[in-house]
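Fold the following and give me the result.
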Amino acid sequence: MTESSSSNIFEALQHGLTQAKSVQTPGEVHGTLTGMLCIDNAARGAQAVEDVESDMLDSALDALREMTLEGLFDPDLSFKPLLPDDEVELERRVQALARWCAGFLYGLSADGEFDLSRLSAEVREVVGDLTELSRAGLTAEDSDGESAEGDYAELVEYVRVGVQMIFLELQPKREGPAKRESLH
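I've put the predicted structure just below:
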């Protein structure tokens, strides 16, 4: 996903969610969808939005699902969480990142099959960190200067790589037609 395409997707999803009177944010929906896809890569996009039904929104979510899976399965690790552009004030971006993480954790556990104890220690640590990030906020002194922007960028990169690790650990264990095939 390029920077401008993710911006367009974020705005389109925001518009669709608003039109459908959903209380969820685009980041939260993408996080939920990504978590669901880590457990079952056959999950449908519409499963990530619980409070509304809209055919237009469903087709947009299916497109988001395809782009998300493409990024997660990409050997170059191109997955990116769907978050507001860098032009948006830092406080709103931090809130969006926290909601993305909360959505992701919800998506992981939504079907009741997620068992943290079966994961490697490294991935369990990432899940713990994402839990902490789901409660992230910004204080007045945190929001000043370039260091805050750099810290935010590092957090987004950590989430991106951490989610990729979770996906790669969970997906090879999947059974059935949706199982990821490896090339030798």
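
When you work out contacts or count neighbours from here on, use the C-alpha atoms and nothing else.
OK.

any idea how far the residue nearest in space to the middle of the chain is from S147?
Central residue of the chain (CA atoms, centre = their mean): G31, 2.8 Å from the mean position. According to CA to CA, to the nearest Å, G31 and S147 sit 26 Å apart.

Relative to S59, how far out is E11?
The spacing between E11 and S59, counted by CA to CA, is 15 Å.

Check whether R160 really touches K80, as I assumed.
Yes: using CA atoms under 8 Å, R160 is in contact with K80, at 5.7 Å.

These two - which one has more neighbours?
Per other CA atoms under 10 Å, whichever of R160 and K80 has more neighbours is K80, with 21 against 17.

how about the more buried one, secondary structure?
Put simply, K80 is coil when judged by DSSP: H, G, I helix; E, B strand; the rest coil.

want to put them side by side, so please do this one too:
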Amino acid sequence: MSLISERQDFSSIADVFLLHGSMQSPAFLDGRLCAGLALHDLSAEAWLEEVCISLGVEQPRDEASAERLLGWRRQTLDALSSSELNFEPMLPDELFSLAEHAQGLKEWTLGFLEVIEDAGDEPRKAWSAALREAIDDLPGLAAMETDIDDSAENENDLFALTEHARMAAMLLYTEQHPGHPQVEKVEEPPGSVH
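Presented below is the predicted three-dimensional model:
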């Protein structure tokens, strides 16, 4: 199976980071990637450059690493633009503790918000009230306590917070790219003619 068609997940990207001597979590860069794709249509070249800068290297050390990093961008873009609304932030999975998952969500949110803040107020003017509210709630996620026990209650809370971040990312992408995904509209827009 080629790396290009292989699904990238938190662990596979973390392995690429380790290969480049970095212990950082992919979650922060994934948050930046999601917001960058939504606000700036972040190109593959710009993404690879951003990852390399973050890892402190001039370029990926081998073709397989470059393919994985580009596959990560492509996979994220496909999920954000899919009509199935199946986008998921790249966070630690069930192999990790809830505390590690919470830390990943916090880092993802910080990365996502960093790109939004860097974009300034101009894009925000065109946002719906729902999107503004979703984004305005994110600093609370970025400040959350991550030293939590593995309990059903904490797991449910973390699921709800992750779902909020996921929906905020999809809403941002959808509003910045009208018509992609082709989500069915329940109501007719005002002034539409049959």
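
And the TM-score between them?
The TM-score (TM-score structural alignment, normalised by the length of the first structure) is 0.79; 171 aligned residues with a CA RMSD of 2.7 Å.

Can you check which part of the second structure the longest helix seen in the first structure sits on?
Longest among the helix segments of the first structure by residue count, using DSSP state H, is helix 145-170. The alignment of helix 145-170 of the first structure onto the second structure (TM-score structural alignment) covers residues 151-176.

re the thing from before, I figured the residue nearest to the centre of the first structure hits L97, correct?
No: proximity of G31 of the first structure to L97 does not meet the contact threshold set by CA under 8 Å, at 9.2 Å.

Tell me how many other residues surround the equivalent of L91 of the second structure over in the first structure.
When the first structure is aligned by TM-score structural alignment, L91 of the second structure is paired with L83. Burial measure for L83 of the first structure: 27 neighbouring residues, criterion other CA under 10 Å.

What about the closest residue to L83 of the first structure other than its chain neighbours, how many residues nearby?
If you skip the residues right next to it in sequence, L83 of the first structure has G27 as its closest partner in space, 5.6 Å away by CA to CA, 6 or more residues apart in numbering. By the measure other CA under 10 Å, the count of residues near G27 of the first structure is 27.

The residue mapped onto G27 of the first structure from the second structure: which element?
With TM-score structural alignment defining the correspondence, G27 of the first structure maps onto A27 in the second structure. Assigned by DSSP states H and E, A27 of the second structure belongs to helix 26-40.

do the same with T68 of the first structure
Of the helices and strands defined by DSSP H and E, T68 of the first structure is found in helix 55-73.

I would like the residues contacting that helix, please.
Outside of helix 55-73 of the first structure, the residues within contact range by CA atoms under 8 Å, 6 or more residues apart in numbering are 1, 13, 16-17, 20, 30, 33-34, 37, 41, 44-46, 77-80, 164, 167.

Same question for stretch 20-40 of the second structure.
10, 13-14, 17, 42-43, 47, 51, 55, 57, 60-61, 73, 76-77, 89-91, 104-105, 107-116, 119, 123, 169, 172-174, 176-177.

For that stretch, buried residues please.
Taking 16 or more other CA atoms under 10 Å as the neighbour-count basis, stretch 20-40 of the second structure is seen to contain the buried residues 20, 25-39.

Fine by me, we can end here.
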